[in-house]
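In: Mind looking at a prediction? Sequence and model below.
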Amino acid sequence: MPRTALRVQVCVSVWKTTENSAMPHDSYGLQSRCLNHPTLAAASLLGLLVTAVFTVGLADPVFAQNRPTPVVVDKVIIQPFAQTMPVTGRFVATESGVVAARVAERVAKVVVRVGDRVKTGDTLASLSADRLGSARALSVAELRKAEAQMRREKANLAKMRQTYDRIVSLKGSAAFRKDRQEDSERDLEVARSAVGQAEAELLRAKANLDLSDIALRDAIIRAPYPGVVIACHTVSGNFVRVGDPIVTLLNDEDLEIEADVPAVRTLGLRPGTMVEVALQDGRKLAASVRVVVQEENSRTRTRGVRLHPNLPKSGFGIVGNQSVMVEIPIGGSRDVVTVHKDAIVISKGRPMAYVVIDGKAEIRPVLTGNAVGNRFEVVRGLKPGEIVVVRGNERLRPGQLVTPFGSG
């Protein structure tokens, strides 16, 4: 039987530079060649076969399982834990109240509205200053009159002293008279008294001028502290007396938490005790006890507790009287083993955790206890220092190779 060589015709398309191309706008032409060489044809078939096998291998789950999967891990730790009870509290401003008028006058203009934010010293309202200005001018005139009277009485005293000295100088001569010396002494005393009275009138005139200046300054009602205007109590044209409210101001940049805690639960609270506070939207922050008020409400058997919250500089959008939930410690602290909440996955109705051992993810049943912040107390199943998967554990399989990233 004659041997017949296997010949496979392979059609190959190649790009070839053509110097004398018939195409006017293209210097490259696509040409096809049909190869009849047996060796070249076999090599081409082999390449196609390898490519197909490689592609199938990538799609094979068994092949993909041998590659390490990147995961985020965290360490099982020991941390203190104390039992707490929730108590409703609220944010209160340390500076809040009515800004009142200090002089009786007509309101010229209220320059702020409800919701406006002001800084210390900003103008809130202005009172009419025409009467106050005239009163100051009168005080200036009285001061000048008192200064003139002072100069007159001093000149009169100098004159009386000069007369007395002249009479005393005649002592021992025939022109000296004892009665004239005595009269001169009395006149000198009267002049000194007049100077003292003039000094008092001068001080009074200066004080009246100071009061006029204060009244003029008080005609401009300014913010005593930074905050937000939450109420306006008057309008332009109204007459206000001393003490009448102008606006209500609340300093929302300096807030505390006030909570009424059962008296029996305040025995363990000390200044500086750290507690956890939960906002209505679920956000949490830390707060420290500033003071436990030394008075008990006889009806509710509670005591007021003031706490200082650790608010970020950017703020939490917190307002006055906003309610919060304060976790008050009710027992002694103890050390517990904890694991991050994201490490727990539910498999067949049971809590599990993937532990990274020698580069592999081993699944392990876990019994959890109380929540400790964003972690769970571990009653059984994990040991301190073990590394658990907290991200990517939802797609893992027991024994799968992993590449850990994170705090572990």
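Out: That came through fine.

In: can we go C-alpha only for contacts and neighbour counts from here?
Out: OK.

In: Nearest spatial neighbour of N251, chain-adjacent residues omitted?
Out: In space, and not counting its chain neighbours, N251 is closest to G227: 3.9 Å by Cα to Cα, 6 or more residues apart in numbering.

In: how deep is that neighbour tucked in, by neighbour count?
Out: Neighbourhood size, G227 [other Cα atoms under 10 Å]: 23.

In: and it, how far is that from I214?
Out: Distance of G227 to I214, given as Cα to Cα, to the nearest Å: 25 Å.

In: Next: I387.
Out: With Cα to Cα as the criterion, I387 and I214 are 71 Å apart.

In: quick one: which of these two has more around it?
Out: Counting neighbours by other Cα under 10 Å for I387 and for I214 shows that I387 has the greater number, 24 against 15.

In: The protein: helices as residue ranges?
Out: 38-59, 61-65, 130-169, 178-218 (DSSP state H).

In: Can you give the distance from the shortest one to the centre of its chain?
Out: In this case it means helix 61-65. Distance, stretch centre to chain centre, for helix 61-65: 51 Å (Cα atoms, centre = their mean, to the nearest Å).

In: A further structure is provided below for comparison with the first:
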Amino acid sequence: MQQRSLIAPLFALSLVSTALLSACGTAEQGAQQQQQQAVEVGVVTLKTQPVPLRTELPGRTTAYRIAEVRPQVSGILLERHFEEGATVEAGQQLYQIDPATYDADVASGKAAVASAEASLKSTENTYKRYKNLLKDKAISQQEFDNAEATYLEAKAQQQVAQAQLKTAQINREFTEVNAPINGIIGRSNFTEGALVTASQAQPLAVIQQLDPIYVDINQSSKAFLRLKQEIEKGRVQANKNGNAEVDLRLEAGLRYSHKGELLFSEVGVNETTGTILLRARFPNPDGDLLPGMFVRAIVNEGTVPNGLLAPQQGIQRDVRGRPIALVVNGEGKVEQRQVETARAIGNQWLISSGLQDGDKLIVEGIQKVRPGAPVKAVEADLGNSQQGNGSPQQQ
């Protein structure tokens, strides 16, 4: 009887211990299952930083000055005084037209001037003599008037002869065809022995001044007006002339070593496309830029001191098209944020609101998670493509 009374408490204690062990095992299994359900996602920790704003626009180079060299007198080309493709200076002789007939015109003009001056001298002496005789009433008024008219006519003839001589001398000078500007001269369209005529349609050659050089850029009128206002308000970097600085990227992706400036005086609105043709001016001392090259002009618009950049792959769109982001909060769970983007900078978005410094933005495994789900955050290695500001883009 006494043994039975001892066995009952021991049996009850065994049951309680078994229940406690079973409960602990269930709790551990639940924790393990919950840990197993936490999906691993790649995140990027956002940090504020100074963000330079740039706009990249397509453009083409064009010569600073273009001069089509044409003859101003007619004749046979005797000589060419330049090498095709060489650099020429303003005033340098390029061609020589046969001056024989123009030399004859100059000689004839000089003879006409001499004849007119002799006639003027004779009539002037007669005029002066008749003027004195008229005072003494030795001649009539009519005779004096005739002498005066003859003198004035001879004086006019002398001036006409001088003007004709000046014209002949100018035409003689035009037989030497000179360069009107500094620049690089192209191929010659005419050779020695060719007959050329004054103001002909086809130029003898074309000279282009390439230092400095222009870059013509197309931009929407809306973006142009915004940029102009930002320059006036001081938000956009400007040089000493008050113009925005421009960098240049060449066809091969190379960065041009010289900075240019944006000129707002050279603009025109295209009524069909609504774009404005901007003109930037670049120094070109080494002749690296040639007319007609396709380039990318990068306009420096200023700097956001505390900008926040987020990789574009981490910004999604909801059913309404609004940008959203998934972040890992302090509890290790997914949190959805509605964000506002200011513009694209390379392959990143400049964030206006919705995200802040230190947020862990999910950029990998977004399709595997939903808001409120526990996740395991691992820093994603996006490489250099997400570092810095990337290539600027127009927005």
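Out: Now that the structure is in, tell me what you want to look at. Model, not experiment: these values are computed from the prediction.

In: Do you know the score for how well these two fit?
Out: The TM-score (TM-score structural alignment, normalised by the length of structure 2) is 0.59; 258 aligned residues with a Cα RMSD of 2.9 Å.

In: Need the counterpart of the residue nearest to N251 of structure 1 in structure 2.
Out: In structure 2, G227 of structure 1 lines up with G183, judged by TM-score structural alignment.

In: mind listing what that match touches?
Out: T87, V88, E89, I207, Q208, Q209, L210 (Cα atoms under 8 Å, 6 or more residues apart in numbering).

In: With neighbour count as extra columns, can I get those in TSV?
Out: Below are those laid out as TSV (neighbours: other Cα atoms under 10 Å):
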residue	neighbour count
T87	15
V88	23
E89	15
I207	25
Q208	23
Q209	20
L210	26
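
In: ok, back up a step: adding distance to L311 of structure 1, write the helices of structure 1 out as JSON lines.
Out: Listed next are the helices of structure 1 as JSON lines, based on distance: least, Cα to Cα, whole Å:
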{"stretch": "helix 38-59", "distance to L311 of structure 1": "52"}
{"stretch": "helix 61-65", "distance to L311 of structure 1": "47"}
{"stretch": "helix 130-169", "distance to L311 of structure 1": "45"}
{"stretch": "helix 178-218", "distance to L311 of structure 1": "35"}
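
In: So for R90 of structure 1, which of those helices sits nearest?
Out: Nearest to R90 of structure 1 among the helices of structure 1 is helix 178-218; the distance by Cα to Cα comes to 34.7 Å.

In: Taking helix 130-169 as reference, get the angle to the closest one.
Out: Interaxial angle, helix 178-218 of structure 1 versus helix 130-169 (axes from the mean of the first three to the mean of the last three Cα atoms, to 10 degrees): 160 degrees.

In: tell me what helix 178-218 of structure 1 is packed against?
Out: Identification of packing neighbours for helix 178-218 of structure 1 by 3 or more Cα pairs under 8 Å, 6 or more residues apart in numbering; DSSP states H and E yields helix 130-169.

In: buried residues in the helix it packs on?
Out: 132, 135-136, 138-140, 142-143, 146-147, 149-150, 153-154, 156-157, 160-161, 163-164, 167-168 (16 or more other Cα atoms under 10 Å).

In: Counterpart of Q169 of structure 2 over in structure 1?
Out: So, by TM-score structural alignment, Q169 of structure 2 is matched to D213.

In: Go ahead and confirm its match touches R136.
Out: Yes. Between D213 of structure 1 and R136 there is a contact under Cα atoms under 8 Å: 6.8 Å.

In: Identify the residues contacting stretch 273-281 of structure 2?
Out: Against stretch 273-281 of structure 2 from outside (Cα under 8 Å, 6+ apart): 212-221, 224, 246, 260-264, 266-270.

In: Please indicate which of these are buried?
Out: Buried, going by 16+ other Cα under 10 Å: 212-219, 221, 224, 246, 260-263, out of the contacts of stretch 273-281 of structure 2.

In: Can you find the partner of L290 of structure 2 in structure 1?
Out: Under TM-score structural alignment, L290 of structure 2 pairs with V319 in structure 1.

In: For that match, the count of nearby residues, please.
Out: 16.

In: again with T167 of structure 2
Out: T167 of structure 2 has 15 nearby residues by other Cα under 10 Å.

In: Kindly report the same for the one 10 residues further on.
Out: If you count neighbours by other Cα under 10 Å, V177 of structure 2 ends up with 22.

In: got the contact list for it?
Out: By Cα under 8 Å, 6+ apart, V177 of structure 2 lies in contact with P71, Q93, L94, Y95, Q96, I97.

In: between those, which is closest to Q2 of structure 2?
Out: Taking the contacts of V177 of structure 2 together and measuring to Q2 of structure 2 by Cα to Cα, the closest member is L94, at 137.4 Å.

In: Aligned to D247 of structure 2, what sits in structure 1?
Out: Match for D247 of structure 2 (TM-score structural alignment): E276.

In: who are the neighbours in contact with that match?
Out: K284, L285, A286, A287, V326, E327, I328.
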